[in-house]
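Visitor: my questions are about this predicted structure, shown below with the sequence.
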Amino acid sequence: MSKVKIGVIGCGSIAKHRHLPEYANNKNVEIVAVCDIVEERAQETADKYNATAYTSYEELLANEDVEAVSVCTPNYLHAPVSIAALKAGKHVLCEKPMATSKEEAEEMIAAAKASNKKLMIAHNQRFVPSHQKARQLVASGELGKIYSFRTAFGHGGPEGWSVDGANSWFFKKEQAFIGAMGDLGVHKTDLLRYILGEEFVEVGAFVETSAKENADVDDTAVCVLKTESGIIGTLAASWSYVSKEDNATIIYAENAIVRLEDDPVNSVIVQYKNGEVVKYELGGIQTNESGGQTSSQVVDQFITSIVNDVEPPVSGEEGMKSLQVVLAALASNETKQITRI
């Protein structure tokens, strides 16, 4: 079987630490092209993976050999680059948040349909073993009625992670569109939709810039969310957690409390109402700190969907629903009212 020929657009940290190594480890993939507006960065990456370097994504997309691309650009370019790639007949794996508006997201979905190509959004938290276990526990009915939840995703900020450090696009509103809420919060809106198996219908939020002096985007956000069946909970997304990263989710249900990624050893702890406690060691979550990055599975799932011609597990529609919760949080913060989705 011939390998899927891949181009990676944007050679920053997410491409360097996740997309490129994961493509390189996938036996069904050949990395043929990479693109970055910083020529030196593009060339260095191309040399490492024996690919062709581009500084213009339009030129990369004109390369007939490229069958699929990862879009790893700053947020404001996710939609335009993805749409151009789909129109050029390439499958697209796009980083999150997929777009900066519902309209852009809809255009991406329409472009994928029109070209009959795959569009997948890189929401990796669904593939974390503890999160998959939690979804099973909820779906099985074992927990009984779900009452509430709290989830957080926070660390010290992108300056420690982004290739450009404190000068990163992450802090610039015209390129990032949204700060911690888009960088981290959208991971959790997607995760909660996945675990609970329900959509959110109402959002209230405070979205602030309190920790970063060089930022014109939010760095600390706290939201209250309500699902269609009335499950309520909080979501915190922050670049102001200065020591240890927090990536925990807790679900409060009729028969048990489930703690996810809340304990360094046991990634799932189920504390039953009757006093029984069940602990699962399921392997960790990907963090930006752990040097030996485990696979996020996003790339493998994307390639499988192309090779087997099946719908990707995180489709454009799924990405849009997770984005809409974030957009509703922004609207709530602006209007100081609860926003309906």
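Guide: Received the coordinates, thanks.
Visitor: switch to C-alpha atoms for all contacts and neighbour counts from now on
Guide: Fine.
Visitor: which SS state does the residue with the largest distance to the centre of the chain fall under?
Guide: Residue farthest from the centre of the chain, counting by C-alpha atoms, centre = their mean, is residue 274 at 36.3 Å. Of the three states, residue 274 takes coil according to DSSP: H, G, I helix; E, B strand; the rest coil.
Visitor: so what's it up against?
Guide: By C-alpha atoms under 8 Å, 6 or more residues apart in numbering, no residues touch residue 274.
Visitor: can you name the residues in contact with the host helix or strand of residue 81?
Guide: In this assignment (DSSP states H and E), residue 81 forms part of helix 78-87. The contact list for helix 78-87, computed with C-alpha under 8 Å, 6+ apart, reads 57-58, 61, 69, 71-72, 91-92, 94-95, 98-100, 104-105, 107-108, 111-112, 115, 117.
Visitor: alright, now check it against this:
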Amino acid sequence: MIKVGIAGVGFMGWMHYLAYRERDDIQVTALCTRNQAKLDGDWTSIQGNFGPPGEQVDTSAMSKYQEVEALLANPELDVIDVCLPPHLHKSVCLAALEAGKHVFCEKPLALNAEDCDALVAAAEGAGLQLLVGHVLPFMPEFEFLYKAVQQGTYGKLLGGRFERVISDPLWLKDFYDMEKVGGPLIDLHVHDAHLIRLLFGMPTRVTSQGRLRDDTVEYCNTLFHFEDSSLVVSATSGVLNQQGRPFMHGFEVHFEKATVQFQFAGYLDEPETNQLKVLVPGEEGQVIRPNVGEWDPVKSFSEEISEVVQSVQTGIASPLLSGQLARDAVMICQRQTDSVRSGESVTI
């Protein structure tokens, strides 16, 4: 049984806990938070934009700490699950690796690529796993897309466009702070940067045009350039200052033998889903609507945890959650910021 200590009991800590609870090969045996009520099991204050609200949790058998140093000193723990604010990721992940623990860190790995590089090097030097919680490939529509690419189901990958736009998160006072949260690109678009890197490889250059809030990118459109100049890949990312549609994401990806598309928009009155479709070319054409089921957030996070288990047991980094892949996603976001600020294409 792999034993996990969760550092940070907020929304993501709650979602991870629910995923661990579904499994019999990994178990949460320790918690770290300065909130005494949460240590005592009252998680009812936790709310998020998806998944079930927090509830009472039986923490009686868990080791409980208010300081990270005490958590890391627990000799029974195999993995530290870091669900703390992004500006704390580097220091806590580094300390966990130095304490001989595998690390599973919620995205982003860190706020800049240099800090990510330091963490990747530390993990490699210690012979430990550094895994990052990019859950998008475990959501049904995105999982379908990833498998189609991996299996070559529709032939050569030609390109695609990706969207991830939210309303202004007025409740997050540090959202646009590049030193604490990272702004819309590092906090939000990093999902799609990770997916683009996963599907198409590392871009060589980005061309981004957008709007700044002070010196932070608020909204932008990006064209990604690759060594294969025939790939046409773009993304729209960021914040629109209207509150009628709190969240929207989707994709349209082009293959030699099909186009795969999906979009979800969470409007205030009711959500709308442009369900997953496969458009097949030909004189008459064809529309296929694969049944991938309803999205169950806990199931997606449980599948993510399965990758963590496999990586810890085998010593081989997950191709979906590796620290290097997460580092590349952060680097892409950094270069997009540079491009918006400069008004020029930027080499990665």
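Guide: Ah, there it is. Predicted model, so just to flag it, every value in this text is computed and none were measured.
Visitor: just the buried residues of the contacts of helix 78-87 of the first structure.
Guide: Applying 16 or more other C-alpha atoms under 10 Å to the contacts of helix 78-87 of the first structure, the neighbour count classes 57, 61, 69, 71-72, 91-92, 94-95, 98-100, 104-105, 107-108, 111-112, 115, 117 as buried.
Visitor: before we move on, the earlier item: corresponding residues in the second structure for the helix holding residue 81 of the first structure?
Guide: With TM-score structural alignment applied, helix 78-87 of the first structure matches the range 89-98 in the second structure.
Visitor: that stretch vs the first structure, average distance?
Guide: For stretch 89-98 of the second structure, the mean distance to aligned residues of the first structure following superposition is 0.8 Å (mean C-alpha distance after the TM-score superposition for the first structure).
Visitor: I'd like the distance from that stretch to the chain centre, please.
Guide: Per C-alpha atoms, centre = their mean, to the nearest Å, the displacement of stretch 89-98 of the second structure from the mean C-alpha position of its chain is 19 Å.
Visitor: same check, this time on stretch 171-188 of the second structure
Guide: 14 Å.
Visitor: could you do stretch 10-22 of the second structure as well?
Guide: Centroid separation between stretch 10-22 of the second structure and its chain, computed with C-alpha atoms, centre = their mean, is 15 Å.
Visitor: do stretch 85-102 of the second structure as well
Guide: Per C-alpha atoms, centre = their mean, the centroid offset for stretch 85-102 of the second structure relative to its chain is 18 Å.
Visitor: how about stretch 92-103 of the second structure: buried residues?
Guide: For stretch 92-103 of the second structure, the neighbour count (16+ other C-alpha under 10 Å) marks 92-98, 100-103 as buried.
Visitor: typo on my end, it should be stretch 228-237 of the first structure
Guide: Judged by neighbour count (16+ other C-alpha under 10 Å), stretch 228-237 of the first structure contains these buried residues: 231-237.
Visitor: show me which of these is closest to residue 152 of the first structure.
Guide: Top of the list for closeness to residue 152 of the first structure, among these and by C-alpha to C-alpha, is residue 236 at 4.6 Å.
Visitor: re earlier: among the contacts of helix 78-87 of the first structure, which are located in helices?
Guide: 57-58, 61, 104-105, 107-108, 111-112, 115 (DSSP state H).
Visitor: residue contacts, the residue nearest the centre of the first structure?
Guide: The first structure has residue 123 as the residue nearest its centroid, 3.4 Å off, counting by C-alpha atoms, centre = their mean. The contact partners of residue 123 of the first structure, by C-alpha under 8 Å, 6+ apart, come to 95-96, 187, 190, 298, 314, 319.
Visitor: what does residue 31 of the second structure give?
Guide: 5-9, 39, 62-65, 71.
Visitor: please check the residues you listed and keep the buried ones.
Guide: 5-9, 39, 64-65, 71.
Visitor: would you map the helices across the second structure?
Guide: With DSSP H as the definition, the second structure shows helices at residue ranges 11-21, 36-39, 68-72, 89-98, 113-126, 140-151, 183-184, 190-200, 297-314, 323-342.
Visitor: nearest to residue 277 of the second structure, out of these?
Guide: helix 140-151 (9.4 Å).
Visitor: thought residue 110 of the second structure was touching residue 117?
Guide: No - under the criterion of C-alpha atoms under 8 Å, residue 110 of the second structure makes no contact with residue 117, lying 9.4 Å away.
Visitor: which neighbours do those two share?
Guide: residue 327.
Visitor: that older thread, could the helices of the second structure go into a markdown table alongside distance to residue 226 of the second structure?
Guide: Formatted as a markdown table, these follow (distance: least, C-alpha to C-alpha, whole Å):
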| stretch | distance to residue 226 of the second structure |
| --- | --- |
| helix 11-21 | 33 |
| helix 36-39 | 47 |
| helix 68-72 | 41 |
| helix 89-98 | 29 |
| helix 113-126 | 20 |
| helix 140-151 | 17 |
| helix 183-184 | 24 |
| helix 190-200 | 8 |
| helix 297-314 | 28 |
| helix 323-342 | 12 |
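Visitor: give me whichever of those helices is most buried.
Guide: helix 183-184 (a mean of 26; mean count of other C-alpha atoms under 10 Å).
Visitor: average offset of that helix relative to the first structure?
Guide: Mean deviation for helix 183-184 of the second structure: 1.6 Å (mean C-alpha distance after the TM-score superposition for the first structure).
Visitor: residue 330 of the first structure reaches residue 203, doesn't it?
Guide: No - counting by C-alpha under 8 Å, residue 330 of the first structure stays clear of residue 203, with 9.3 Å between them.
Visitor: now do stretch 115-124 of the second structure: everything it contacts.
Guide: 90, 93-94, 97-98, 109-110, 129-130, 323-324, 327.
Visitor: tell me which two of the residues you listed sit farthest apart.
Guide: The most distant members of the contacts of stretch 115-124 of the second structure, if one measures by C-alpha to C-alpha, are 98 and 327, lying 19.3 Å apart.
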